[in-house]
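J.: Sequence plus predicted model, see below.
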Amino acid sequence: MFTGSIVALITPMDEKGHICRTSLKKLIDYHVINKTKAIVSIGTTGESATLSQEEHINVVMLTLELADQRIPIIAGTGANATTEAISLTKRFEKSGIAGCLSVTPYYNKPTQEGLYQHFKAISENTELPQILYNVPSRTGCDLLPETVSKLSKFNNIIGIKEATGDLSRINKIKQLVKNDFLLISGDDITALDFIQLGGHGVISVTANVAAKEIRKICEYALKGDFAKARSINKRLTLLHEALFIEPNPIPVKWLAKKIGLIKSDTLRLPMTPILHSTRLQLEKAIQYANL
């Protein structure tokens, strides 16, 4: 369940900023129909930074309810305080969650020893599978391969979402971990190359609006049929790029609304409505992708 195409699901809201149950159900059904391997609920794309902890928990639990065991749900449980990350993780014990995606502590810029102790403490306080999440462009710290290697020795730390976009990281990590340690791309633009170099899948933003295509790319790539994978990915290149012209998830929420997956592209401040120029780029991208 932790390989192939995993979607970093958006969190649909109504025009007043409340969680939209109807749109969430439609999104989940869309991914079940298109055979996405798993859903990450309340990661970066799910707007974890602007939800209260109570809302965070409620959305994950609602996603579980609406999924109704049709697709595995991975909960975003990262925090910049270790005690908060442990508390959030423990909240999902015995809930039916398949595992947790835990981002490196943001803003306070811990050392490598601090990162090690942070994830060690989480691991020792839960039985849930843990996927590390490294995204230095957002957090201000970088989980280095040597630290990943040390953390991989904990039985419930099963892999990493590597979102640096640095393809050299794959071999560096692979040399230091066991073969069953999962390497998952967190960068749609380089995800196919990531898999070709030995990765196991992608936690994808693009999959929110191109679930079938991302699933097929992963399936072909994991079977070694890179010609077919690249043929599909070529059509999505402009889309991968356009979805990050403005900070994620501004573009992907607008596009999900445009193609009818959600009712509203409402965001919470400090995220602001999409620019007209970005809309034009997205419209061009979906035409090129033939979605």
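T.: That came through fine.
J.: Only C-alpha atoms from now on, for both contacts and neighbour counts.
T.: Fine.
J.: Enumerate every residue touching residue 197.
T.: With contacts taken as CA atoms under 8 Å, 6 or more residues apart in numbering, residue 197 has the following neighbours: 170-171.
J.: and it, how far is that from residue 284?
T.: Distance, residue 197 to residue 284, using CA to CA, to the nearest Å: 30 Å.
J.: go on, residue 44?
T.: 25 Å.
J.: more neighbours, the two?
T.: With neighbours defined as other CA atoms under 10 Å, residue 44 and residue 284 compare such that residue 44 has more, 21 against 15.
J.: Can you tell me the SS state at the more buried one?
T.: For residue 44, the assignment made with DSSP: H, G, I helix; E, B strand; the rest coil gives coil.
J.: do the same with the one 10 residues further on
T.: Three-state assignment for residue 54 (three-state DSSP): helix.
J.: Next one for the comparison:
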Amino acid sequence: MFQGSMVALATPMHEDGRVDEAALAALVEFHVENQTDAIVAVGTTGESATLDETEHCEVVKQVVEQARGRIPVIAGTGSNSTREAIELTRCAKEVGADACLLVTPYYNKPTQEGLYQHFKAVAGAVAIPQILYNVPGRTAVDMLPGTVARLADIENIIGIKDATGDVQRARDIIGLCGPDFEVYSGDDGTAMELMLAGAHGDISVTANVAPKMMHEMCMAALAGERETARHLNDQLMGLHHNLFLEANPIPVKWALYDMGLIPGGIRLPLTILAPEYQVIVHDELRKLGLVDA
């Protein structure tokens, strides 16, 4: 259903932490104009952990309305509470999202059977395409390929975002689940290799600031054009690395602020990027012509 460069969209905020609706609308237009292939609204990069349920649904609604069908919108609706995940997923369907992205339940540390039952319950409760999201570095739980294969048999579970950075892990999932199950990278640094190995795209932090180049790199990788993809990816590697100098989305929100695309707001417990890292991120943006010297 989806392929290419799918931006994990940052949620712009005023200095006092309120969502900046005008900047959010402008970001959607920025991605439409720069060939981003899909928008993931209110995932980790969108500060899902600091938005309440009402705000969460409202941001998804605003992104869907601004997109106006010109670009697919995938709503982040995961939670460590199965009931809350169901409610967020229902809301996303009601406001017109094309699909939902559901992170493994964090903090609870469920078993593999608990993970299976959690995602099965959400899929059974809401008839919308759903994408699993495994990011053990943030959730303290790792959904194993065998569990993914079990879930792939559920009709409206269409794929997985794998953010382990382990290309062989993703190859194993592709082998177990078959070519119709959509595997997406959640790690910009290894996304090119994963797409060359058969994945469908990249749910990307870097695409927030370099959307056109990320689209071109992903399209080349999906077409098997290794040299073109590598040439583009080599130019992006500084961003892939330096947008994680502090916890996501701290660096990417500062980068967007530096580019003049959003205000500087971010919600506690997240804080503004440290000054010593601002210099590094600004330099990477300058190298790609995204900001002035």
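T.: Thanks, I have the structure now. All of these numbers come straight from a predicted model, not from anything done at the bench.
J.: List the TM-score for the superposed pair.
T.: Scored against TM-score structural alignment, normalised by the length of structure 1, the superposed chains reach a TM-score of 0.97; 290 aligned residues with a CA RMSD of 1.0 Å.
J.: any idea how far residue 251 of structure 1 lies from residue 121 of structure 1?
T.: 36 Å.
J.: out of the two, which sits in the busier spot?
T.: Between residue 251 of structure 1 and residue 121, counting by other CA under 10 Å, residue 251 is the more crowded of the two (22 against 15).
J.: Contacts only, for the more buried one.
T.: Residue 251 of structure 1 makes contacts with 242-245, 274, 278-279, 282, as judged by CA under 8 Å, 6+ apart.
J.: Can you give me every residue that contacts residue 149 of structure 2?
T.: Residue 149 of structure 2 neighbours (CA under 8 Å, 6+ apart): 173, 176-177.
J.: swap in residue 169 of structure 2?
T.: residue 145.
J.: Can you tell me how far it is from residue 90 of structure 2?
T.: Counting by CA to CA - residue 169 of structure 2 and residue 90 of structure 2 are separated by 31 Å.
J.: Top of the contacts of residue 251 of structure 1 by number of neighbours, please.
T.: Busiest of those [other CA under 10 Å] is residue 243, holding 25 neighbours.
J.: Is it in contact with residue 208, as I believe?
T.: No - between residue 243 of structure 1 and residue 208 there is no contact under CA atoms under 8 Å: 10.7 Å.
J.: between those two, what contacts are shared?
T.: Here residue 243 of structure 1 and residue 208 have residue 252 as joint contacts, going by CA under 8 Å, 6+ apart.
J.: Contact partners for the closest residue to residue 61 of structure 2 other than its chain neighbours?
T.: In space, residue 61 of structure 2 comes closest to residue 95 once its chain neighbours are excluded; the distance is 5.4 Å by CA to CA, 6 or more residues apart in numbering. Each residue near residue 95 of structure 2 by CA under 8 Å, 6+ apart is listed here: 60-61, 64.
J.: Can you give me the distance of residue 95 of structure 2 to residue 261 of structure 2?
T.: For residue 95 of structure 2, the distance to residue 261 of structure 2 - CA to CA - is 25 Å.
J.: try residue 129 of structure 2
T.: 31 Å.
J.: same question, residue 234 of structure 2
T.: Distance, residue 234 of structure 2 to residue 261 of structure 2, using CA to CA: 25 Å.
J.: cool, and residue 271 of structure 2?
T.: Taken as CA to CA, the span from residue 271 of structure 2 to residue 261 of structure 2 is 18 Å.
J.: Look at those two and report which has more neighbours.
T.: Neighbours per residue (other CA under 10 Å) separate residue 271 of structure 2 from residue 261, with residue 261 holding more: 18 against 14.
J.: Run through the helices of structure 2 in chain order.
T.: For structure 2, helices defined by DSSP state H occupy the ranges 21-33, 53-67, 82-95, 112-125, 136-139, 145-152, 167-177, 188-196, 211-222, 226-242, 250-258, 275-287.
J.: Test my guess that residue 258 of structure 2 contacts residue 281.
T.: No - using CA under 8 Å, residue 258 of structure 2 is not in contact with residue 281, being 9.2 Å away.
J.: which residues does residue 249 of structure 2 contact?
T.: The neighbours of residue 249 of structure 2, taking CA under 8 Å, 6+ apart as the test, are 10, 44-47.
J.: just the contacts of residue 95 of structure 2 now: which is nearest residue 108 of structure 2?
T.: Closest approach to residue 108 of structure 2 among the contacts of residue 95 of structure 2 (CA to CA): residue 60, at 25.7 Å.
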